[in-house]
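Enquirer: 3D model of this:
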Amino acid sequence: MITEKKFPMTVAGKQKLEEELEFLKTVKRKEIVERIKIARSYGDLSENSEYDSAKEDQGFLEGKISTLESMIRNSVIITEDELNTDEVRLGKTVTFKELPNGDEETYTIVGSAEANPIEGLISNDSPIAKALIGRRKDDEVKITTPGGEMLVVILKIK
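Expert: Below you'll find the model as predicted:
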């Protein structure tokens, strides 16, 4: 039997996924069904681009719903015990500075299901998170990214 991938996440992250799933099932699904119904009324389906587009969107939506259901079903909630430590871990927010004189950057390390780098949420599978996990305040860490290597010092962990 194949074991499904586990998705570590915070309680808030799981709640956000559940809300998105509910929206897709109750609102978006109905919108697409209505679009299909209207497109069918135009007649010949073999030359009906509106129908084809709506059916394509329906397939994409159902795939997204299936993915979210799997992520929620296989979620592993990060507990407070795991957060009560002074080392970098999943669920922690880390501030570091690139050496010798770079700017400070702050990221929260989350599971891949919650990752959103624009909002400062990076996946625990990312090169930055992998290099930082297990380290402590004042540690100097070499991070290898697709853009090259950088040396950082951890300033704060919360």
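Enquirer: C-alpha only now, for contacts and for neighbours.
Expert: Noted.
Enquirer: so which helix or strand takes in Tyr107?
Expert: strand 104-110 (DSSP states H and E).
Enquirer: and for the helix or strand containing Leu151, what are the contacting residues?
Expert: In this structure, Leu151 sits in strand 148-157 according to DSSP H and E. Strand 148-157 has contacts (Cα atoms under 8 Å, 6 or more residues apart in numbering) with 86-88, 92-99, 136-144.
Enquirer: what number of residues lie near Ala12?
Expert: By other Cα atoms under 10 Å, the residues close to Ala12 number 11.
Enquirer: can you tell me how far it is from Ile77?
Expert: Note on Ala12: its distance to Ile77, by Cα to Cα, to the nearest Å, is 10 Å.
Enquirer: show me where the protein has its helices.
Expert: 11-23, 29-40, 49-73, 80-83, 127-132 (DSSP state H).
Enquirer: would you mind finding the most buried of the ones you listed?
Expert: Of all these, helix 127-132 has the most neighbours on average by mean count of other Cα atoms under 10 Å, namely a mean of 18.
Enquirer: packing partners of it?
Expert: Applying 3 or more Cα pairs under 8 Å, 6 or more residues apart in numbering; DSSP states H and E, we find helix 127-132 packed against strand 140-145.
Enquirer: to compare with the earlier structure, here is another sequence to fold:
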Amino acid sequence: MGEQLTRSDVKCIQAEIEERKLRLRPRLIEALQEARSHGDLSENFEYYAAKREKNQNESRIHYLERMLRFARIIDDRSKADEVGLNNTVTVRFEEDGEEESYRIVTSIRGHSLKNLISNESPLGRAVLGHKVGDRVEVRTELGSYFVEILRLEKTGESEQDHIRSF
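Expert: So this is what the prediction gives:
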């Protein structure tokens, strides 16, 4: 089964593919041809660097196209008072009283250092569909813990949130 993607995720991936195919690819091909024209390829660092960069771009295009081909589109809408995708939720960890805010995103956009947690992570999965004031059990491979949902911010997704987030 493929990645879970929202319609917005799909639009942003398609935009990246288009950018790579229509703008970056021609520029990389030109750089490769320029480097090739410098003569002996056996010791031509510019040629190998240009070739590597072109190949990385092509690999990225193929990866993104494959991701779209096998993706499962999910709905990012939720009730006004329930935690859903692209919402920011503040929770209190019962064991130490710490409060943290996280934005719930699809797995391909998760980035814990930016407080973007996946809807497939233990915490993300646990809080989805719950409301402010709910006490939620988060189950992990190592055991479980409880959090209380303190605040919920319904955040609409903007295109800026997706720039190079894949």
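Enquirer: and the TM-score between them?
Expert: The TM-score (TM-score structural alignment, normalised by the length of the first structure) is 0.74; 150 aligned residues with a Cα RMSD of 2.9 Å.
Enquirer: just to revisit the earlier point, what angle sits between the strand holding Tyr107 of the first structure and helix 11-23?
Expert: Between strand 104-110 of the first structure and helix 11-23, the angle comes out at 70 degrees (axes from the mean of the first three to the mean of the last three Cα atoms, to 10 degrees).
Enquirer: and strand 104-110 of the first structure, what does it pack onto?
Expert: strand 93-98, strand 121-123.
Enquirer: 10 Å - rerun?
Expert: Here strand 104-110 of the first structure touches strand 7-9, strand 93-98, strand 121-123, helix 127-132, strand 148-157, going by 3 or more Cα pairs under 10 Å, 6 or more residues apart in numbering; DSSP states H and E.
Enquirer: between it and strand 93-98, how big is the angle?
Expert: Angle, strand 104-110 of the first structure to strand 93-98, by the same axes, to 10 degrees: 140 degrees.
Enquirer: which one, of the helices and strands packed on strand 104-110 of the first structure, ends up nearest to Glu82 of the first structure?
Expert: When those are compared by Cα to Cα, strand 7-9 sits nearest Glu82 of the first structure, at 11.8 Å.
Enquirer: for the closest one, give me every contacting residue.
Expert: Applying Cα atoms under 10 Å, 6 or more residues apart in numbering, the contact partners of strand 7-9 of the first structure are 14-15, 70-79, 90-91, 109-115, 123-124.
Enquirer: aligned partner of Glu18 of the second structure in the first structure?
Expert: The equivalent of Glu18 of the second structure in the first structure is Glu22 (alignment by TM-score structural alignment).
Enquirer: how much space separates that match from Ile65 of the first structure?
Expert: Relative to Ile65 of the first structure, and taking Cα to Cα, Glu22 of the first structure is found at 9 Å.
Enquirer: where in the first structure does stretch 27-41 of the second structure align, residue-wise?
Expert: The aligned range for stretch 27-41 of the second structure in the first structure is 31-45, by TM-score structural alignment.
Enquirer: how far does that stretch sit from the chain's center?
Expert: 33 Å (Cα atoms, centre = their mean, to the nearest Å).
Enquirer: stretch 13-31 of the first structure now?
Expert: With Cα atoms, centre = their mean, you get 15 Å for stretch 13-31 of the first structure.
Enquirer: give me the number of residues near Asn86 of the second structure?
Expert: Residues lying near Asn86 of the second structure (other Cα under 10 Å) number 25.
Enquirer: how close does the most centrally placed residue in the second structure sit to Asn86 of the second structure?
Expert: Taking Cα atoms, centre = their mean as the criterion, Arg109 is the residue nearest the geometric centre of the second structure, at 1.6 Å. To Asn86 of the second structure, Arg109 of the second structure is 11 Å away according to Cα to Cα.
Enquirer: what sits in contact with each of these two?
Expert: Residues within reach of Arg109 of the second structure and of Asn86 at once, by Cα under 10 Å, 6+ apart, are Leu116, Ile117, Ser118, Asn119.
Enquirer: just the buried ones among the residues you listed, please.
Expert: The neighbour-count test (16 or more other Cα atoms under 10 Å) marks Leu116, Ile117, Ser118, Asn119 as buried among these.
Enquirer: now, which of the shared contacts of Arg109 and Asn86 of the second structure sits nearest Lys154 of the second structure?
Expert: Using Cα to Cα, Leu116 comes nearest to Lys154 of the second structure of those, at 14.4 Å.
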